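Chemist: only the shape, not the letters, is given here:
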């Protein structure tokens, strides 16, 4: 992957989604012989506002929040140990909100893992939530754990759009497929409508047959060299005339992991998590690994 510390970091909050993330992260750390770090950020912000709470009342509430965090971390540690008793596990309870805590932790991790939802129960409202915010700003690949989690079943799927960010996703996808011993499905989706500016003006491309040939060449170019580096990985190329999010969401129903860049071509500058990766984070049927661009040297 990238030149980060040899650890997998997982954010926990005591929810069912958090438990699934811990189990998945523990398996990944065990497979790679890496350390697992379990992190919980206390939701302290706002405890002292909106009700005139001061003194003993505020201190009692803080103690309750801290105890809740300690319980979440202890449960996560026990779950990780049940998956691999030899796994090296470290924990940290921080007096900072979850999102900035996890983004800071991502500076020192090979991969950051989060669950699909928190305690608030709004399963379909991830835009602006912990998962989307972390995936959009982290300094390392972020896995959002979704789906039924069937270890060892299904291929790894990677979305390819011809951008440098996509190239990084391809590199990680090959590594994941090789480590898991499963095929890699390389998906390049295209259509004959292209949006040329931020106002959404569109034009219809002519000669779709010749366009498809060009897209097929692009897919071949993006995979060139990787099969030589990973001869053990069976590659299945898939060129589809559709929106990328549609194709990847369909494939996620049978995959064990979908790997995607954080932003595709034509993205708006302010949208740090592109529309395709946002759709996958919200609706995919399996864990999604969002690859952020490498920082400039």
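Modeler: Great, that's in hand. Keep in mind that this is a model prediction, so the values were computed, not measured. Numbers count the residues shown, from 1 in each chain.

Chemist: please count neighbours and contacts with C-alpha atoms only from this point.
Modeler: OK.

Chemist: now do the strands in the stretch 151-297 of the chain.
Modeler: Counting by DSSP state E, counting those that start in this stretch, the stretch 151-297 of the chain has these strands, from start to end: 156-159, 184-190, 193-195, 202-204, 235-241, 257-261, 288-291.

Chemist: now render these as TSV, adding mean neighbour count and distance to residue 223.
Modeler: Conversion of those to TSV gives the following (neighbours: other Cα atoms under 10 Å; distance: least, Cα to Cα, whole Å):
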stretch	mean neighbour count	distance to residue 223
strand 156-159	27	11
strand 184-190	22	8
strand 193-195	12	24
strand 202-204	11	28
strand 235-241	15	9
strand 257-261	30	15
strand 288-291	29	17
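
Chemist: comparison target, given below:
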């Protein structure tokens, strides 16, 4: 996917955040971008005398993780090692601090839930609330059966655990969806994995017109990515439900942060579909914000 800046990972000491950091490291190989590991201490959880101790404990967590990631990077068989890994401990609100630092980031990566929630499918409060406020793209990483640390030959873009089902993207007529489709195609091509493009025609009105437009969009993606292995599906029903169902066999589900109802939904940071997918998907979810991209003009044409 397109990275306009460094990749930030929120680290809280949990296995989920460590696996998210390993995923991010694989995504960064060969890009020249740095990996920034950030640990946030929340003021409400500490006494004044505890701050120095907790800050030191946070540094220990980050140093240990950085060492593990450095070992993982060094043994990668393609030799594309040497990713710069930076660490930072901050006192403040986790959501606010990470959102502020994500303004100039290429990607913000979070574990699905934090250290206080073990083996739960429920998404954590920060991982649910932050994607709508961050200006960057946000990847909420879900750990399934495997570990990112197990197989250093794993491709940079795809999680090692899970169903190995490739990349799924939801597509409608909005420019948010167009940008999401470009990033999903980029992920798929980089990994050598197929891309499934899902179009909820029931929500788009005229079915024949919606299918024709979707086929044009698929041709547009193939023109932008000649090596793309992609197909398109038109499942019936609610768009959120079809993406959640697809997540059962996918590695990454990609959605725009908002869809066709962008102006009606300006009071909320995420659209209804992206919010539902983030909450209930069984795969990692990449939420893509709008950005200007010259390739969108070809889609409109």
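Modeler: Ah, there it is. Remember, predicted model here, so these are calculated numbers, not experimental data.

Chemist: nearest to residue 84 of the first structure, of the strands of the stretch 151-297 of the first structure?
Modeler: With Cα to Cα, the closest approach to residue 84 of the first structure among the strands of the stretch 151-297 of the first structure belongs to strand 257-261: 21.1 Å.

Chemist: I'd like to know which elements that closest one is packed against.
Modeler: Strand 257-261 of the first structure makes packing contacts with strand 156-159, helix 164-180, strand 288-291 when contacts are defined by 3 or more Cα pairs under 8 Å, 6 or more residues apart in numbering; DSSP states H and E.

Chemist: give the aligned range of the last one in the second structure.
Modeler: Meaning strand 288-291 of the first structure. Mapped onto the second structure using TM-score structural alignment, strand 288-291 of the first structure covers residues 285-288.

Chemist: and for the longest one?
Modeler: Under TM-score structural alignment, the counterpart of helix 164-180 of the first structure in the second structure spans residues 175-191.

Chemist: how close does the matching stretch sit to the first structure?
Modeler: Between stretch 175-191 of the second structure and its aligned partner residues in the first structure, the average distance after superposition works out to 0.8 Å, using mean Cα distance after the TM-score superposition for the first structure.

Chemist: residue contacts, whichever residue in the first structure pairs up with residue 275 of the second structure?
Modeler: By TM-score structural alignment, residue 275 of the second structure lines up with residue 278 in the first structure. Applying Cα atoms under 8 Å, 6 or more residues apart in numbering, we find residue 278 of the first structure in contact with 127, 132.

Chemist: can you say which of the helices and strands packed on strand 257-261 of the first structure is nearest to residue 15 of the first structure?
Modeler: Across those, the minimum distance to residue 15 of the first structure, taken as Cα to Cα, is reached by strand 288-291, at 18.8 Å.

Chemist: state the distance from residue 94 of the second structure to residue 268 of the second structure.
Modeler: Here the distance between residue 94 of the second structure and residue 268 of the second structure works out to 20 Å (Cα to Cα, to the nearest Å).

Chemist: burial measure for residue 153 of the first structure, as a count.
Modeler: With neighbours defined by other Cα atoms under 10 Å, the count for residue 153 of the first structure comes to 13.

Chemist: and it, what does it touch?
Modeler: With Cα under 8 Å, 6+ apart, residue 153 of the first structure has these contacts: 255, 256.
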